[in-house]
Every structure is written in C-alpha cells, then in structure tokens.
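S.K.: Predicted structure and sequence below. I'll ask about it afterward.
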Amino acid sequence: MPGLPPPVADERDALLAFLTQQRQALRITAHGLTEAQARSAPSASELNIAGLVKHAGRCERGWMDLVLQRDSGPRRDPDEPDTGDFHLGPDESLAGLLVQYEQACAETDAIVASIADLGRPVPVPQGFPWFPADLKEWSVRWVLLHLIEETARHAGHADIIRETVDGATRDPLMAAAEQWPDPWFTPWEPAPASG
C-alpha cells in the first residue's frame, strides 16, 4: 500500500480510493499480531485491534444494507447497550475477522460500482437517537463520505493501540507487510521471545 491514495479519475473513483486507503491503514495495524495481542486492550478504552476490524466490517455491511434497503435480520434495540461490535466471541479470530472485513469491503465496492447516481437517496432510519429525526434521506455519496470518516477514526484508534501493544507504527508495519526495500524504513519485526 503506498502511503497515499492513487490519482483518481472522477468522484466515485476518489471516494473509493480514499476509503480503500483507510481500510488498508486499519488492516496494517493487525500485521504480525498474535491472537492475544489482537484481543488486548492496552489503552484507557476497551478497544482492541480485532474488535475494530470486526466493527469496521459490520459498519460497511450495515451501511450497504441501508443503501440497498435490504433486511439483514434483527436490529439492536435502541435502548440496549452495543457491546457486540467491538468484542470478540470465543469462536472468532483475527484471521477470520480480516477475511470477513475483506468480503464486506469487496461487497461495498461492487454495490457502489453498480449505482449510476451517487446522489441516489438513502432513507435515514427513524427511531434511533444517533440518527437525525428531522432528516428523511442521505445520498449514496454521503454514505461513502461517512464510511471514510468512520474507517479513518478507527484506523487512528488502531494505530494508538498497536503502538501501545508493541511499539509498531504505520511505516515500519507497511515496510514489513509489503517487503519494502531499504533504506527508507526499517521493516517492523516481532520482538524476540523472552525467557
């Protein structure tokens, strides 16, 4: 992944390129982590990298459900606390969540490619305190901008968590994951096992 999105031809290309860049920034924070490290929450919050990947995938699917007006099953009760998105069950793994996230991203890209007009209306769900009650619709364009914002926010969370876990930062992680040639960044390497 280059450090910047590629040149773009048009608005759709730009929105997807910047969304892809932020997705890659989130995924790179998981590079080389053990399952225990991916589940660890070393900062003041309960967030962990695996949970952020899980949440990002669920967000993409949820927003595409909304764009397509498809029913994806029962929704959470607005008065019930949301703990499932960020927390892993015993049967979930970082590797599995990364695959699910990749699938959600590919589905988003395919859906967006199939929509001729990014100004197409997307109904705003009603009855949820986090959605504006006085607004009836967004556009597909707005949904994409929101996904960029949401993904970037969580990629930033993941950067901080990853640096707290083992000191790794973006450029050395990218250099390791993509086997960049020297001399620009020394690729990240796992710390030697102690004991």
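M.R.: That came through fine.

S.K.: alpha carbons only for contacts and neighbour counts from here, please
M.R.: Fine.

S.K.: Just the buried residues of the longest helix along the chain, please?
M.R.: Determined from DSSP state H, the single longest helix within the chain is helix 140-166. Neighbour counts over helix 140-166 (16 or more other C-alpha atoms under 10 Å) mark 140-145, 147-148, 150-152, 154-155, 157-162, 165 as buried.

S.K.: Then stretch 120-129?
M.R.: 122-124.

S.K.: separation between Pro187 and Ala158?
M.R.: Applying C-alpha to C-alpha, to the nearest Å, the value for Pro187 to Ala158 is 19 Å.

S.K.: Could you tell me how many residues sit around Ala104?
M.R.: 20 (other C-alpha atoms under 10 Å).

S.K.: measure Thr176 to Arg58 for me?
M.R.: Wrong residue type there; residue 176 is Ala, not Thr. 28 Å.

S.K.: right, I mislabeled it, should have said Pro7
M.R.: Applying C-alpha to C-alpha to Pro7 and Arg58 gives a distance of 28 Å.

S.K.: neighbour count winner among these two?
M.R.: Neighbour totals were compared for Pro7 and Arg58, and Arg58 leads with 17 against 9 (other C-alpha under 10 Å).

S.K.: was I right about the more buried one contacting Asp85?
M.R.: Yes: contact criterion C-alpha atoms under 8 Å: Arg58 and Asp85 qualify, at 7.3 Å.

S.K.: here comes the other one, which I'd like you to weigh against the first:
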Amino acid sequence: MPGHAPPVADERDALLAFLAQQRQGLRITAHGLTEEQARSAPSASELNIAGLIKHAARCERGWMDLVLRRESGPRREADESDDSDFRLTPDETLAGVLDDYRQAAAETDEIVAGIADLGQGVPVPRGVPWFPADVEQWSVRWVLLHLIEETARHGGHADVIRETVDGATHYPLMAAAERWPDPWFRPWEPAGPTT
C-alpha cells in the first residue's frame, strides 16, 4: 500500500480506505521483529507492538458486534484484567495476531459493505463510564470514524515503541516491507551482528 490512502469514490469508500491505511500503518510497525521484540515494552508504557495489534483486532470485532447488535456492549471475561487484550498469552504469536487482525479487518469490511445506510443506528452501551449516558445511539459512520481514530492512536503508540526497539521509523519500514523502488527512503534493514 502506498504511503497515502488511494482516491475514493464516495463516503463509504473513503472511510474504509482510511481505516485500511491506518491498519497498514499499525501492521508495518511489526515488520522484521522477532517474537521477543514484538512482545517487548521498551518505553515508559507497558504496551508492546504485538499486544497493540491484538487489541486492535479485538476492538474492531467488539464494534462490529455492536453494529450488528450481537452484543450489548464491551465484554470482559471474569478472569480478565483491564489490559489483558494488550498482552499475548504464552501460546499466542506475532504471526497469529497479525493473521487475526487481517481476519478482523476483512470481517469489518464485509459487514460495512452489507449495510445500506451508514446512518444506521448503533446503540450506545449502558453502564460503561467512558460512553456518554445522554446519547442513545451512534451511527455506523460514527463507528468507522472512531475505528480510524482508535487505530491511528495505537499506530502512534506502536511507532514510538518500534523506534525505541531498534530505531526503525514508519516510511523506511514501509519501503522495506513493500520493496519500494523509490530512492526517497532508505529501506529499513535489520542491524547486523556487531563485531
């Protein structure tokens, strides 16, 4: 994917294109990482790249559950902590969470493609302190804008973490991951062994 979203035909196309662009930015932060690096939390925060990708997939699915009215709001298992979806379990891998994120994105895109009116109401869950108590519903449009915002926020977190891990930044990572021929950015390369 190029460094910018492609031209768009209409509102739905624009929302999905910009969401796809933000997803790609988040995924790019994992390019070339080892399992250990993907799980590491080298900044002041406890966040890590693999956990952010896992969270983004879970977030998209949760919002699509609301859109389809499959759930009444955010859910958490009784034994889960507030940040459990930001951490990989011992049996999860970076490749696995990246694959799951691709699947969640495809599910979102398919669901949105099947909705005739982006103004369709989406109920605001009750009893969640960060959701407004005086708003009855959002629209699918609002949900997509929120997903763009949420993905961009976590992409920014992942950018800082990645730069802390090995100095890699967004455009050189994109150049490496996508094999850009353009000489504007020197593609990121893993550090060689020190002598």
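M.R.: That came through fine. Computed from a prediction, not measured in an experiment: that's the story for all the values here.

S.K.: returning to that earlier point: looking at the buried residues of stretch 120-129 of structure 1, spot the one nearest Gln103 of structure 1.
M.R.: Checking those against Gln103 of structure 1 with C-alpha to C-alpha, the nearest one is Val122 at 22.2 Å.

S.K.: Wasn't the closest one part of a strand?
M.R.: Yes: counting by DSSP: H, G, I helix; E, B strand; the rest coil, Val122 of structure 1 falls inside a strand.

S.K.: quick one: what's aligned to it in structure 2?
M.R.: Aligned by TM-score structural alignment, Val122 of structure 1 pairs with Val122 of structure 2.

S.K.: can you map out the strands along structure 1?
M.R.: For structure 1, the strands defined by DSSP state E cover 121-123, 137-139.

S.K.: What lies in contact with stretch 72-82 of structure 2?
M.R.: 62, 66, 123-126 (C-alpha atoms under 8 Å, 6 or more residues apart in numbering).

S.K.: TSV for the residues you listed, including distance to Trp180 of structure 2?
M.R.: Listed next are the contacts of stretch 72-82 of structure 2 as TSV, based on distance: C-alpha to C-alpha, whole Å:
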residue	distance to Trp180 of structure 2
Gly62	35
Leu66	39
Pro123	43
Val124	43
Pro125	44
Arg126	47
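
S.K.: how about the closest residue to Ala50 of structure 2 other than its chain neighbours, what does it touch?
M.R.: Using C-alpha to C-alpha, 6 or more residues apart in numbering and skipping the chain neighbours, the partner closest in space to Ala50 of structure 2 is Ala38 (5.2 Å). Residues near Ala38 of structure 2 by C-alpha under 8 Å, 6+ apart: 30, 48-50, 94.

S.K.: Now rank the residues you listed by neighbours and give me the top one.
M.R.: Ala50 (31 neighbours).

S.K.: Assess the claim that that residue and Thr29 are in contact.
M.R.: No: using C-alpha under 8 Å, Ala50 of structure 2 is not in contact with Thr29; the gap is 9.4 Å.

S.K.: Could you find the closest non-adjacent residue to the residue most central in space within structure 1?
M.R.: Against the mean C-alpha coordinate of structure 1, by C-alpha atoms, centre = their mean, the closest residue is Ala56 at 3.6 Å. With sequence-adjacent residues excluded and distances taken as C-alpha to C-alpha, 6+ apart, Ala56 of structure 1 is closest to Thr151, at 6.5 Å.

S.K.: Next, the contact list for that neighbour, please.
M.R.: Counting by C-alpha under 8 Å, 6+ apart, the residues that Thr151 of structure 1 touches are 19, 22-23, 26, 56.

S.K.: Repeat the analysis, applying 10 Å as the threshold.
M.R.: Shown in contact with Thr151 of structure 1 (C-alpha atoms under 10 Å, 6 or more residues apart in numbering): 19-26, 52-53, 55-57, 59-60, 145, 157.

S.K.: Likewise for Ile53 of structure 2?
M.R.: 23, 26-27, 29-30, 38, 59, 85-88, 94, 97-101, 151, 154-155, 158.

S.K.: what does it align to in structure 1?
M.R.: So, by TM-score structural alignment, Ile53 of structure 2 is matched to Val53.

S.K.: ok, its match to His87 of structure 1 distance?
M.R.: From Val53 of structure 1 to His87 of structure 1 the distance is 10 Å (C-alpha to C-alpha).

S.K.: now swap in Thr164 of structure 1 and tell me
M.R.: Thr164 of structure 1 is 19 Å from His87 of structure 1, by C-alpha to C-alpha.

S.K.: repeat for Ser139 of structure 1
M.R.: Distance from Ser139 of structure 1 to His87 of structure 1, by C-alpha to C-alpha: 31 Å.

S.K.: cool, Glu60 of structure 1 as well?
M.R.: Between Glu60 of structure 1 and His87 of structure 1 the distance, using C-alpha to C-alpha, works out to 17 Å.

S.K.: These two - which one has more neighbours?
M.R.: Between Glu60 of structure 1 and His87, counted using other C-alpha under 10 Å, the more crowded position is Glu60 (23 against 18).
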